[in-house]
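Peer 1: could you work out the structure for the sequence below:
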Amino acid sequence: MPICVYAQANLSLQQQIESTDDLWQSSWRNGRVDKILGPVSRIDTKTCQDTFIKEITEDKICGEPYSMEMNYGSGGAPLEILTIDNGQQKIVQIGVVLLGKPDNTGPLIYSNLLKFSNWIARSVLENI
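Peer 2: This is a model prediction of the structure:
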């Protein structure tokens, strides 16, 4: 199943992201999900800030992978949710692994792609 990225701000999807704990991290190749690595539990902002000693802004999502093996070499890996859009099941990429701890333990910080949807849309249109 291909992975989708929304190029428009989608309030419904943003609300789903903020309210669900059903997040997944995968590896991917050639624009397709290659392997689902496992679930990611959302971590509250304060815990994440304390872990990284760094401010976590609204353009970030903090999560704890179910397995520490998911941390190793995971930079750039997609964070996704499964959604229904126009009656079809879709895997939607909502984040990208941005930062983890050097010892590969604890939570990861993901960029929140929906916060960059306007930039993504402009960049795609400029390069068609």
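
Peer 1: only C-alpha atoms from now on, for both contacts and neighbour counts.
Peer 2: OK.

Peer 1: which helix or which strand is home to residue 34?
Peer 2: For residue 34, the element it lies in under DSSP states H and E is strand 32-42.

Peer 1: next up, identify which helix or strand the most centrally placed residue in the chain is on.
Peer 2: Central residue of the chain (CA atoms, centre = their mean): residue 95, 2.3 Å from the mean position. In the assignment (DSSP H and E), residue 95 maps to strand 88-99.

Peer 1: which other helices and strands contact that strand?
Peer 2: Under the contact definition 3 or more CA pairs under 8 Å, 6 or more residues apart in numbering; DSSP states H and E, strand 88-99 sits against strand 3-4, strand 78-85, strand 108-112.

Peer 1: could you list the buried residues of that strand?
Peer 2: Neighbour-count burial for strand 88-99 flags 90, 91, 92, 93, 94, 95, 96, 97, 98, 99 (criterion: 16 or more other CA atoms under 10 Å).

Peer 1: could you also give me the structure for this second sequence? I'd like to compare it with the first:
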Amino acid sequence: MDYAVNKAFRNKLYNWTQQYHDIGILMLEPDVQFTAYIRPICIITDPTNVPSVRTFKAVGWGRTEHEKTARVLQILELNELDPSECNNALWTRINESQICAGHSIGDTCVGDSGGPLAHRLYMSGQVRYVQLGIVSFGSAECRSPGVYTRVSSYIDWILKVVNNYLFRKIEFRRLHNITNN
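Peer 2: Down below sits the predicted model:
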């Protein structure tokens, strides 16, 4: 199934030079129908309930050792690292709204940006994948640690965007129904 981007929301505080606030939301159309192969990923909407985890799974279709884009979805387990490791490897300072993560066998790569940094958690009686980060940037060689946007730092912004968009969508449908009846 193909989905079109209907609306795109970029955090207005995004800083290109330091990559701070590197987060956006895409609204797709038609509405996504979940199947055995298309499943949602959860976001914890209360930042005080986000567990302290130090390992993540990153997934993406980005560049691999031999190809410009992966032919098969790539999955890589990453460990949270001390921010100084990203500072030293990437010559940048990361802040508390970012995660430094990596693995000895490699990192996410070009084409993976925007993808999830996830962890499996037991929630509401089920094991679910929860998105804790978003692939932001790393080295061109894809071998050193990478920087990921910490989702829990943007819960208020995410909820504001989603709630405002849904309210407008409901109002549009209501007005459209009134004028067509």
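
Peer 1: if we can go back for a sec, the second structure: matching residues for the strand holding residue 95 of the first structure?
Peer 2: Matched against the second structure by TM-score structural alignment, strand 88-99 of the first structure falls on residues 126-137.

Peer 1: mean per-residue distance, the matching stretch to the first structure?
Peer 2: Here the mean offset of stretch 126-137 of the second structure against the first structure after fitting is 0.8 Å, by mean CA distance after the TM-score superposition for the first structure.

Peer 1: name the residues that touch that stretch?
Peer 2: Here stretch 126-137 of the second structure makes contact (CA atoms under 8 Å, 6 or more residues apart in numbering) with 19, 22-23, 41-44, 58, 99, 108, 112-122, 146-152.

Peer 1: equivalent analysis for stretch 74-85 of the first structure, please.
Peer 2: 17, 22-28, 89-99, 110.

Peer 1: which SS state does the aligned residue in the second structure for residue 46 of the first structure fall under?
Peer 2: Aligned counterpart of residue 46 of the first structure in the second structure: residue 84 (TM-score structural alignment). Of the three states, residue 84 of the second structure takes helix under DSSP: H, G, I helix; E, B strand; the rest coil.

Peer 1: check the one 4 residues further on too.
Peer 2: Per three-state DSSP, the secondary structure class of residue 88 of the second structure is helix.

Peer 1: my guess is residue 9 of the first structure contacts residue 114, does it?
Peer 2: Yes - with contacts counted by CA atoms under 8 Å, residue 9 of the first structure reaches residue 114, the gap being 6.1 Å.

Peer 1: so the two - more neighbours on which side?
Peer 2: Counted by other CA atoms under 10 Å, residue 9 of the first structure and residue 114 do not tie: residue 114 has more neighbours, with 24 against 15.

Peer 1: which position in the second structure aligns with the more buried one?
Peer 2: The alignment partner of residue 114 of the first structure in the second structure, by TM-score structural alignment, is residue 152.

Peer 1: so that match sits against residue 51, correct?
Peer 2: No - Residue 152 of the second structure lies out of contact with residue 51 (CA under 8 Å); the separation is 10.3 Å.

Peer 1: nice, that's everything, thank you.
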